[in-house]
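# Next comes the sequence, and after it the predicted model I'd like to discuss.
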Amino acid sequence: MNKKYNLAVVGTNFIVPRFIDAAERSGYFHLHSIVSRKTQSGLCFRSANGYDSDVVIHENIADMLNDDKVDVVYLASPNAIHFPQAAACIKAGKHVIVEKPMTSNTRELLSLIALAKANNVLLMDAMKSLLCPNFSILVDNLSRVGRIRQCTSTYSKISSRYQGYLDGNNPNTFNRMLSNGSVMDLGVYCIHPFVHLFGSPEQVHAYADLLDSGVDAAGIVILKYPQFHVNITHSKTCATTNSSEIQGEDGTIVIDNISTLTSLKFVDKKGEETEISAPQDPNSIFYIAQHLGETISSGLKESAVNTHALSTKVLTVLDEVRRQTGVRFPADDR
C-alpha cells in the first residue's frame, strides 16, 4: 500500500475537483485542506463535491502552511500569484505542484527552482499531456512518419467568461494584472509537448489579436526548427476541433486533442488510417497525480518528465511570444 500524503489545494475553480479526484484515486493522497478566499465559499465547495467534513477550510495560505500535517500543496490560483504562493509553500517545507503556466515569466521560475533546491522540496509543473499513456505511444510511433516536414497544433475554446468580458466586466481569464490570456492559458498546451519532443526552437514568430484589457484573445505561434516548423493556433474567443498533426514524408500522426491525447491515428501516404491509441482514464489529470505521488515517494525533488529544464524552455518561449505580441504583465516589471 502506498503512503498517503496530506494534500492541500489552493483555489476552488473547475479544475480543482478533477485534481482531487485524480489525487485520491492514485492512492497517494488524502485531501486535508482547502484554501478559499472566503470560508463560506470553501464550505460550499466542500459540501458540493462531497468531501469529508473534517477537510479543513482556510481563508489564507499562511494559515494552511502553518499546519504541520500538510505534505503537498496544489496551486490552482491565478497565474500572477503562482510565484509568491509557491515560494511561500517551498519556504514552509511543502512539496508543491503548480498549474500551468508555473509562473508569469522565466525569471520567476528560475527563482522558484533555486528556492526548491535550497529547501530540498519538490517543485513540479502540473502539465498533464506528457504523462498520458498515449503520449508514450505517440513517441513510439514517431519514426513511422519518416522525415518530419511540418507540425500543426490548435487549442481554441470559447471562454465561459468571454460574455462577461463583452458585458464590461473584467474576469480573471482576460485580466492582464493576473498574467492571463490565450497563449498562457491554452497556447501553452501546444507549446509544451513540442518543446519536449524537439527541444527549444531556433526561432519563434508570434502574432496575436489583443483585447482592450491588454491580453491576447487569440494568436499564432510558429516554432522554427532546422528542417521543419510547428504552426500553433490558439484562442479563447472561438472554438474548433483542436486537432494536431505531425506530418512526415512517410505519413502523419493525427492527435485529437493535444491536451488529453484521447485518440491517435497514423495515416500513411495512401491515406489509410490506423488507430494507434490506447484507452485512457476519463480524467487525464489522473496521470499527473499518479506521477506526483510516485516522484515524492521515491524521494525525488524533480519530476523526470516535467523537468525544471523543460518548464524553463517552455516559459522562455512564452516570454518571447509575449514580447513579440506586446503583452506585458505587472510581474515583468517586478
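Here it is on my side, so go on.
# going forward, measure contacts and count neighbours with C-alpha atoms only.
Noted.
# Can you identify each of the strands in the stretch 101-250 of the chain by residue range?
Per DSSP state E, counting those that start in this stretch, the stretch 101-250 of the chain carries strands over the ranges 123-125, 148-156, 203-210, 216-224, 229-235, 244-248.
# Included below, for side-by-side comparison, is a second structure:
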Amino acid sequence: MIRFGIIGTNFITKLMIESGNHLENFQVQAVYSRTEKRAAEFAQKFDVPEIFTSVDNLVESQQVDAIYVASPNSFHAQQAIKAMNNGKHVLCEKPFASNEREVASMIEAAKVNGVMLMEAVKSTLMPSFLSIQENLYKIGKVRRYVGNFCKYSSRYDAYREGTVLNAFNPEFSNGSLMDLGVYGVYPMVVLFGEPDKVQANGIALSSGVDGEGSLLLTYPHMEAVVMHSKISHSHSPSEIQGEEGVLVIPNISEPSDVFIQYNNGEIENLNVSHTYPSMYYEINEFIGLVEQGATQSTVNSHENSLITAQILQEAREQMGISYPADKI
C-alpha cells in the first residue's frame, strides 16, 4: 500500500483520488491546505485520515510514503524538493516547475535521495497514446506534428471584468503555455525527442501572462506546431502527418478515438477502450515504479520533463513572458 499525502484541494486532486481509488495499493493518508477548515472539509468528503496546515509537517510524517503535488505551478519545485529531502516519492502535476533551473533541481533531489519523481502528465500513459506509439510507423515518414489545445477559460470572464484570478497571475507561473501548451509539447517530446530549434509567438495579457500562442519546432526531417489558448476555443484535432497518411488525435489532453486516415481514403481505428478514469494510468505507473524501487518512468522520464521545461522556457523568453520565479 502506497500512502499518499496530497498538497492541494482543487478539482484535480478530486479527480486524482477518484482515479486512484480504482487501485488496491493506493491510499490517501493525509491532505494539506493552508486553512484547517478547508483541509477538514476535503478530508471529510474523501475520507482522508489526517489533515495538515504545514507542508513541513506533512512531508515529515512517517505515515506518508509519497506526496502528490497539485499546488500552483510556482510552488511545485519547493514543495517537491522538500518532500524528497524527507525521503518521500513525488508525483508532481504538470508543468513540473516554473523553469528549467527548478526542474533540474528537482531531478537532482530525486537522485540524491534515491526516490521516485514523476511528472503527472496523464496523456502519455493512457492506452490510446500507447496505440499511437505502436502504430506510428504505418503513416510512413513523419513530416509534421500538430498539437492543438485551445480551451476558453471560465476564469477569463472574471479577468475581462477586472479580476485577476490565479490562472492569469504570473506570481503563480501560470498562463496558456504552461497550463495548456504543455499538453501539446510533452507528447511531442515523448514521440520525437528534443527539437533542433524553437520559435514562439503569443499574446501577452496586461497581467503579465500569455493568453494564447503558437510554437514552431524544427526537427531534422519534420516540423512540429503547437497551438494553445486560454482566451479562445478550438474544435480542431491534433495530428501527426506522415507521407502515407495522417494519424488524427481528437483530444490531445486525453487521447481517445484515435484513427489513421490513409492517403487512399481508408480509415483505420486505433482507439483503445479506457477502462478507468484518465488519471488512473499515471497513478498506476507511479505506484508500480515505486514498488519496483525505480526512481523514474521510462515514458514520463526525467529527461523528457527537462526537455519540455527547456522548450517552455525558451518559448516564454521569445514571447517576453517572465515570472518572479525566474528571477530567484
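Cool, the structure landed. Being a predicted model, the structure only gives us computed values, none of them experimental.
# hang on, the earlier thing: so of the strands of the stretch 101-250 of structure 1, which one's packed in deepest?
Mean neighbour count (mean count of other C-alpha atoms under 10 Å) peaks for strand 123-125 among these, with a mean of 27.
# quick check: that strand aligns to which part of structure 2?
Strand 123-125 of structure 1 corresponds to residues 117-119 of structure 2 when matched by TM-score structural alignment.
# ok, and what's touching stretch 73-88 of structure 1?
For stretch 73-88 of structure 1, the surrounding residues in contact (C-alpha atoms under 8 Å, 6 or more residues apart in numbering) are 7-13, 15-16, 61-62, 65, 89, 94-104, 108-109, 112, 115, 172, 177-180, 331.
# Could you pick out the buried ones from those?
7-12, 16, 61, 65, 89, 94-104, 108-109, 112, 115, 172, 177-180, 331 (16 or more other C-alpha atoms under 10 Å).
# sorry, back to before: of the strands of the stretch 101-250 of structure 1, which is nearest residue 307 of structure 1?
strand 123-125 (7.5 Å; C-alpha to C-alpha).
# Superpose on structure 2 and give me the mean offset of that closest one.
On superposition with structure 2, the mean distance recorded for strand 123-125 of structure 1 (mean C-alpha distance after the TM-score superposition for structure 1) is 0.9 Å.
# where do the helices sit along the stretch 101-250 of structure 2?
For the stretch 101-250 of structure 2, the helices defined by DSSP state H, counting those that start in this stretch cover 127-135, 155-160, 176, 182-192.
# same check, this time on the stretch 1-150 of structure 1
All helices of the stretch 1-150 of structure 1, identified by DSSP H, counting those that start in this stretch, fall at 15-25, 39-48, 61-65, 82-91, 106-119, 133-141.
# Can you add distance to residue 155 of structure 1 and give the ones you listed back as JSON lines?
What follows is these, written out as JSON lines (distance: least, C-alpha to C-alpha, whole Å):
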{"stretch": "helix 15-25", "distance to residue 155 of structure 1": "17"}
{"stretch": "helix 39-48", "distance to residue 155 of structure 1": "29"}
{"stretch": "helix 61-65", "distance to residue 155 of structure 1": "32"}
{"stretch": "helix 82-91", "distance to residue 155 of structure 1": "23"}
{"stretch": "helix 106-119", "distance to residue 155 of structure 1": "23"}
{"stretch": "helix 133-141", "distance to residue 155 of structure 1": "17"}
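# just these: most buried one?
Of the helices of the stretch 1-150 of structure 1, helix 82-91 is the most buried (mean count of other C-alpha under 10 Å), at a mean of 21.
# just the angle between that helix and helix 106-119, please?
With axes from the mean of the first three to the mean of the last three C-alpha atoms, to 10 degrees as the basis, helix 82-91 of structure 1 and helix 106-119 are set at 10 degrees to each other.
# which part of structure 2 lines up with helix 82-91 of structure 1?
Using TM-score structural alignment, helix 82-91 of structure 1 pairs with 76-85 in structure 2.
# Distance from the chain centre to that stretch, please.
Put simply, stretch 76-85 of structure 2 sits 17 Å off its chain's centre (C-alpha atoms, centre = their mean, to the nearest Å).
# That stretch vs structure 1, average distance?
Looks like 0.8 Å for stretch 76-85 of structure 2 (mean C-alpha distance after the TM-score superposition for structure 1).
# What residue in structure 2 is paired with residue 140 of structure 1?
With TM-score structural alignment as the criterion, residue 140 of structure 1 pairs with residue 134.
# ok, its match to residue 189 of structure 2 distance?
16 Å (C-alpha to C-alpha, to the nearest Å).
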